[in-house]
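Enquirer: Got a predicted structure here, sequence first:
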Amino acid sequence: MNLDTRIKFRHLLCFLEIARQGSFARAADAMAVSQPAISKTLKELEDLLGTRLFERDKAGVELTAAGTRFMRYAGPCVQALREGVNTLRSDRHEPPLVRVGVLSTVESQLMPLVLQRLHARHPALVVSVATGPGAYLLGQLHVGDLDLVIGRMTDSPQVQGLAFEHLYSEAMTLIVRPGHPLLPLGPAAREAASRYPLVLPLAGTTIRKHADSLFVQCGIELSAQRLETLSPTLSRRYVLGSDAIWVAPRDAVRLELGLGELSELDLGVHEPGGSVGLCSNAALPLPLPAHWVCEVVREVAGQYRQGEQALPPQA
């Protein structure tokens, strides 16, 4: 059987939208069709491929191993076709565009330095930045909606099938406001730490696993009063106005620690650190603007590895 003549573009669009949304209902809304129509189209594709692409449960749908393999090719295929059509329709003077997914681990410090240096070298470059949990951003990378994802993500199952380049290792740290009651206690603060509010990454994220590991090493029970967020801005504001303890990636607070605006709580135990890296879809050639981003990210990451302070942007 020649599958090339049986599998239609609508099958691929349906498959990718279900993978993107994690739900038949949301995929149907996004495509402006009925849910039975979505289910029928997917059933046709699964019959043609002779395998199940999704596992269904009350919480939604998840890709099977076969579905994950298929997405490695379906996403770039659809994205390449869209880009080919756009080259015929768009203005030839349209500025270059790169789409980057940025995790909270690099949002506050590394990415602003990268963007400053990028725009110093490429004044017409448009950088579209998406933020959110690693699983979401890697899913966007799989289906071709992003060119790159930058951050700490190696523990995420969605990284399978993608190309990951290690940039530097970064540990989690405990952050409080200057003058916090626990600061003078040093390691003895472990016994009292559970009585204070906590600021933690969202449950289920890669960075949350590292945060939980740090508390296990310190022998501290999680406080019942918690703020769970991936927003460095919200976390920073909350900690500065309260006695909360923020379990943060060092990059998120590097500048404030150097200026003395935030303080590091030393409990005598340090999280070993996770791999911050650059992720791309190996099944789809990187556009030239994405190569520009990779070049600058590697430069700034090299300074991090050498322990240098953040430098002004350079051309």
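Expert: Sure thing, it's come through. Numbering: from 1, shown residues only.
Enquirer: Could you use CA atoms for every contact and neighbour count after this?
Expert: Will do.
Enquirer: The residue nearest to the spatial centre of the chain and A248, how far apart?
Expert: Against the mean C-alpha coordinate of the chain, by Cα atoms, centre = their mean, the closest residue is G134 at 3.3 Å. Distance of G134 to A248, computed by Cα to Cα, to the nearest Å: 16 Å.
Enquirer: need the strands for the stretch 201-315 of the chain, in chain order.
Expert: For the stretch 201-315 of the chain, the strands defined by DSSP state E, counting those that start in this stretch cover 226-228, 245-249, 263-264, 274-280.
Enquirer: so what secondary structure elements neighbour the second one?
Expert: The one in question is strand 245-249. strand 172-176, strand 198-200, helix 232-240 (3 or more Cα pairs under 8 Å, 6 or more residues apart in numbering; DSSP states H and E).
Enquirer: rerun that using 7 Å as the cut-off
Expert: Counting by 3 or more Cα pairs under 7 Å, 6 or more residues apart in numbering; DSSP states H and E, the packing neighbours recorded for strand 245-249 are strand 172-176, strand 198-200.
Enquirer: Ok, which of those strands comes nearest S213?
Expert: Set against S213 and scored by Cα to Cα, the helices and strands packed on strand 245-249 come closest in strand 172-176, at 9.8 Å.
Enquirer: Any chance you could list what contacts that closest one?
Expert: 211, 239, 243-250, 262-265, 271, 273 (Cα atoms under 7 Å, 6 or more residues apart in numbering).
Enquirer: What of stretch 128-144?
Expert: 16, 20, 71-72, 75-76, 79, 98-103, 146-149, 153, 156, 158-159, 205, 281.
Enquirer: which among the residues you listed end up buried?
Expert: The neighbour count (16 or more other Cα atoms under 10 Å) marks 16, 20, 71-72, 75-76, 79, 98-103, 146-149, 153, 158-159, 205, 281 as buried among the contacts of stretch 128-144.
Enquirer: next up, a second structure to put side by side with the first:
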Amino acid sequence: MNIEALRTLVNIARCGNYRQVADIMNISQPAISKRIRVLEEHFRYQLVERAGASMRLTAAGQALLPYFQRILDTFDEAQNRLNEPEKWQGTIRLGAIDTIISTWLTDFLDLQQKRFPNIKLEVISAPTIDLLQELQHGNVDIIMVLGPSYDRALAEVPLCVMDVAFYGAPMGPNEPQEGTRKLSPEAVSEANIITFPRGSRPHVDVVQRMTQLKLTKMPTISGCSSLFTMRSMGERGLGVITLPRIMAEGTSLQELDLGVTLPSMSFAAVYEPAAAPPIYALTCALAAEIAADYAQRVGSGVHVPVPLAAKSAEAPTDT
């Protein structure tokens, strides 16, 4: 039994004719008979009497009619509510990693408030690993994290890709910051490398790249969850840091060549699709829109994921 079967019986009560019901619902007469049969098998009563092309409800059908009408009214009201997202109300618990918070999250929050003024956002900041656990435990609704998550049970919307490099303080106050300064293997071995939190994908990337160098001594590799703290430590000469290129612009940091390159970081908006309200998908799509706008605005170091870029290129343009 489904909602259209209930709607069919209500239309029979109104029209009393196979052809009119078929025209209103844009279905065939056999489809009408099938829907009525499903209802009658479910309730174990004859609900409709047929006389040629005419139909009328039995006493059992008349008894069920007001209940069916109330169900349809409620269903149609709910459907109409979904078609008017500006009227939605509620709170979305949003988790985001520091990289997104430090770059374009405020732009997203501004537009989200304009598009959905009755939706409140509660924002928490934590590393990707922690946010995935919070999502699994139902403590957050949507997370914006390093992706992909490789969890097929989750809905995932690509956001943007950021290039990453090693940075440090210039050797001296008079040394030019332009260009890349190369570190010797000995200097790399003695370096204090400060990167993203231990267990995160960027942290693992740094460890793997240092292993590839086959140094006589592995450098110290520590993790930090705050990009602003990492950047400050790098500027003060307290270590070699890894940082999205976009966040090194306008600072006194100098890019360093340690003999290896770091992979770019991909970001995604993630949520549990099971029983998720449509506002979750709309929120993630809005985040992707803002991330793409940010990538276009900054011009370098931030990219739109390939599938989104291809889709954008294929979109028709006004002439």
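Expert: Happy to help now that I have it. Please read these numbers as outputs of a predicted model, since none were measured by experiment.
Enquirer: which stretch among the helices and strands packed on strand 245-249 of structure 1 comes nearest L185 of structure 1?
Expert: strand 172-176 (13.2 Å).
Enquirer: The closest one aligns to what range in structure 2?
Expert: Strand 172-176 of structure 1 corresponds to residues 164-168 in structure 2, going by TM-score structural alignment.
Enquirer: ok, now stretch 16-36 of structure 1?
Expert: The aligned range for stretch 16-36 of structure 1 is empty, by TM-score structural alignment.
Enquirer: buried sites along that stretch?
Expert: Those would be 16-28, 35, for stretch 16-36 of structure 1 by 16+ other Cα under 10 Å.
Enquirer: so which of those comes closest to E295 of structure 1?
Expert: R20 (28.8 Å).
Enquirer: From R177 of structure 1, how far out is whatever residue of structure 1 lines up with T261 of structure 2?
Expert: Matched by TM-score structural alignment, T261 of structure 2 corresponds to H270 in structure 1. As judged by Cα to Cα, H270 of structure 1 and R177 of structure 1 stand 19 Å apart.
Enquirer: What ranges does structure 1 have for its helices?
Expert: 9-21, 24-31, 35-49, 65-89, 104-107, 110-121, 134-142, 190-193, 206-218, 232-240, 250-259, 288-305 (DSSP state H).
Enquirer: Just tell me which of these ends up closest to A224 of structure 1.
Expert: helix 190-193 (11.8 Å).
Enquirer: in the superposition, what's the average offset of the closest one relative to structure 2?
Expert: For helix 190-193 of structure 1, the mean deviation from structure 2 after alignment is 3.0 Å (mean Cα distance after the TM-score superposition for structure 1).
Enquirer: Shouldn't L72 of structure 2 be within a helix?
Expert: Yes: under DSSP: H, G, I helix; E, B strand; the rest coil, L72 of structure 2 sits within a helix.
Enquirer: quick one on the thing from earlier: Q303 of structure 1: which of the helices and strands packed on strand 245-249 of structure 1 is closest?
Expert: So among these, strand 172-176 is nearest, using Cα to Cα, at 18.8 Å.
Enquirer: on that earlier part again, now which residue in structure 2 aligns to the residue nearest to the centre of structure 1?
Expert: In structure 2, G134 of structure 1 lands on T128 (TM-score structural alignment).
Enquirer: nearest residue to L265 of structure 1 other than its sequence neighbours?
Expert: L174 (5.3 Å; Cα to Cα, 6 or more residues apart in numbering).
Enquirer: now that neighbour: how far from A188 of structure 1?
Expert: From L174 of structure 1 to A188 of structure 1 the distance is 14 Å (Cα to Cα).
Enquirer: out of these two, which sits in the more crowded spot?
Expert: The neighbour comparison of L174 of structure 1 against A188 (other Cα atoms under 10 Å) goes to L174, with 21 against 14.
Enquirer: Return the distance of the more buried one relative to L262 of structure 1.
Expert: 10 Å.
Enquirer: Repeat that for V149 of structure 1.
Expert: Distance from V149 of structure 1 to L262 of structure 1, by Cα to Cα: 28 Å.
Enquirer: Over to R208 of structure 1?
Expert: 21 Å.
Enquirer: now do G274 of structure 1
Expert: 22 Å.
Enquirer: okay, now N118 of structure 2: neighbour count?
Expert: If we define neighbours as other Cα under 10 Å, then N118 of structure 2 has 16 of them.
Enquirer: For it, which non-adjacent residue is closest in space?
Expert: Q89 (4.8 Å).
Enquirer: Ok, L12 of structure 1 next?
Expert: In space, L12 of structure 1 is closest to A74, 6.4 Å off (Cα to Cα, 6+ apart).
Enquirer: count of residues packed around the one you found?
Expert: So A74 of structure 1, with other Cα under 10 Å, has 23 neighbours.
Enquirer: In structure 2, what residue corresponds to it?
Expert: Aligned partner of A74 of structure 1 by TM-score structural alignment: none.
Enquirer: Help me confirm that A74 of structure 1 comes into contact with H11.
Expert: No: between A74 of structure 1 and H11 there is no contact under Cα atoms under 7 Å: 9.9 Å.
Enquirer: Now do the counterpart of P112 of structure 1 in structure 2 against P176 of structure 2, distance only.
Expert: Superposed on structure 2 with TM-score structural alignment, P112 of structure 1 falls opposite T106. To P176 of structure 2, T106 of structure 2 is 33 Å away according to Cα to Cα.
Enquirer: Likewise for F166 of structure 2?
Expert: Distance from F166 of structure 2 to P176 of structure 2, by Cα to Cα: 17 Å.
Enquirer: cool, I92 of structure 2 as well?
Expert: On the measure of Cα to Cα, I92 of structure 2 and P176 of structure 2 end up 47 Å apart.
Enquirer: How about A59 of structure 2?
Expert: 92 Å.
Enquirer: now swap in A78 of structure 2 and tell me
Expert: 63 Å.
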